[in-house]
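Student: this is a predicted model, with the sequence first.
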Amino acid sequence: MKTRVETFTPPSTPKPIGPYSHIAKVGEHIWIGGTAGVDPSTQQLAGPHVAEQTRQILKSFKVMLESVGSGLDHIVHVNVFLQDMSDFEAMNSAYVEMMGEHRPARTVFSVKELPKPGVLLTMNLTAVTKSGSPA
């Protein structure tokens, strides 16, 4: 049996700034690449603060995950790339607000810079479809 890798970017999400798709899916497994807090309706940052950008990233993740039969409650792992660790608490507050009670594994990195001007953080994730729910 041949493994099929599907890659795409849903139309109601921010446009990638490079030669990549936001989503890669193999069977029940989903990967979403580095996503910034860009409002897809304007293609501009959702705001100048880390909390606004965090909320927008998770809103975009929700749309992306729903497009492949998943949701925020099916995220297995999240990587957070923060430009300034002093934004950690504000990011955490917005993250908890958007994620509710679901607490996937998470890693937070401090990075020197990010490719889009004004971006304070990006996130990527690994998830499963609702039919492939973790135990």
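Tutor: Sure, I can see it.
Student: CA atoms for contacts and neighbours, from now on please.
Tutor: Noted.
Student: what is the burial count for the closest residue to Ser67 other than its chain neighbours?
Tutor: Spatial nearest neighbour of Ser67, excluding adjacent residues (Cα to Cα, 6 or more residues apart in numbering): Pro10 at 7.1 Å. Neighbour count for Pro10, taken as other Cα atoms under 10 Å: 18.
Student: quick check: Pro10 touching Leu65?
Tutor: No: applying Cα atoms under 8 Å as the test, Pro10 and Leu65 come out as separate, 9.7 Å apart.
Student: Asn124 belongs to a strand, doesn't it?
Tutor: Yes: Asn124 sits within a strand when classified using DSSP: H, G, I helix; E, B strand; the rest coil.
Student: what's around it, how many residues?
Tutor: Applying other Cα under 10 Å, we find 19 residues neighbouring Asn124.
Student: below is structure B, check it against A:
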Amino acid sequence: MPRQIITTSNAPSSPLFSQGVKAGSQVFISGTTGIDSSTGRMAGDSIQAQTRQALANCEAILREAGATLDDVVEVGVLLTDPGDFAGMNEEYARWFPSEPPARYAAKLGAEIPGLLVSIRMTASLA
């Protein structure tokens, strides 16, 4: 099954990984942060602001792949500070208000200045 690399200018990118990969009916979104691609800076210094931007970035990548948040079957959330879990949930619930996808949350191992959250997703188009 061939894979298709998904890229959009509406989300942060890196030469070290693809923003997303589509393989068959599955779309895999890389760990995506709260960087605003129009400024190249973190969207804010609160967990809510960074979660909001990270989810908007994921949504932009999904859209480029022909998917929506309704197609998401799994979400992985990595937090710099596990104490931010409640604040992340506060924003997350606005994006998945009912019948949310499967999800896990863990502590982010890398130390990146100013980074509070990284979110990855898997969507299914079938």
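Tutor: Noted; the coordinates are in hand. For clarity, every value in this text was computed on a predicted model and none was experimentally measured.
Student: just give the TM-score of the two.
Tutor: For this chain pair, the superposition-based TM-score is 0.93 by TM-score structural alignment, normalised by the length of the second structure; 126 aligned residues with a Cα RMSD of 1.3 Å.
Student: re earlier: need the contact list for the counterpart of the residue nearest to Ser67 of the first structure in the second structure.
Tutor: With TM-score structural alignment as the criterion, Pro10 of the first structure lines up with Thr8 in the second structure. Counting by Cα atoms under 8 Å, 6 or more residues apart in numbering, Thr8 of the second structure touches Gln19, Ala60, Ile61, Glu64.
Student: state the distance from Thr8 of the second structure to Ile35 of the second structure.
Tutor: From Thr8 of the second structure over to Ile35 of the second structure the distance is 14 Å, taken as Cα to Cα, to the nearest Å.
Student: thinking again about what came up before, so the residue nearest to Ser67 of the first structure, which of the three states?
Tutor: Applying three-state DSSP: Pro10 of the first structure is coil.
Student: do the same with Thr13 of the first structure
Tutor: At Thr13 of the first structure, secondary structure determined by three-state DSSP is coil.
Student: what is the helix ranked longest in the second structure packed up against?
Tutor: Using DSSP state H, we find that the single longest helix of the second structure is helix 47-64. If you count contacts as 3 or more Cα pairs under 8 Å, 6 or more residues apart in numbering; DSSP states H and E, helix 47-64 of the second structure packs onto strand 26-33, strand 35-36, helix 85-95, strand 117-124.
Student: which strands and helices sit next to the first one?
Tutor: Read that as strand 26-33 of the second structure. By 3+ Cα pairs under 8 Å, 6+ apart, strand 26-33 of the second structure packs against strand 20-23, helix 47-64, strand 117-124.
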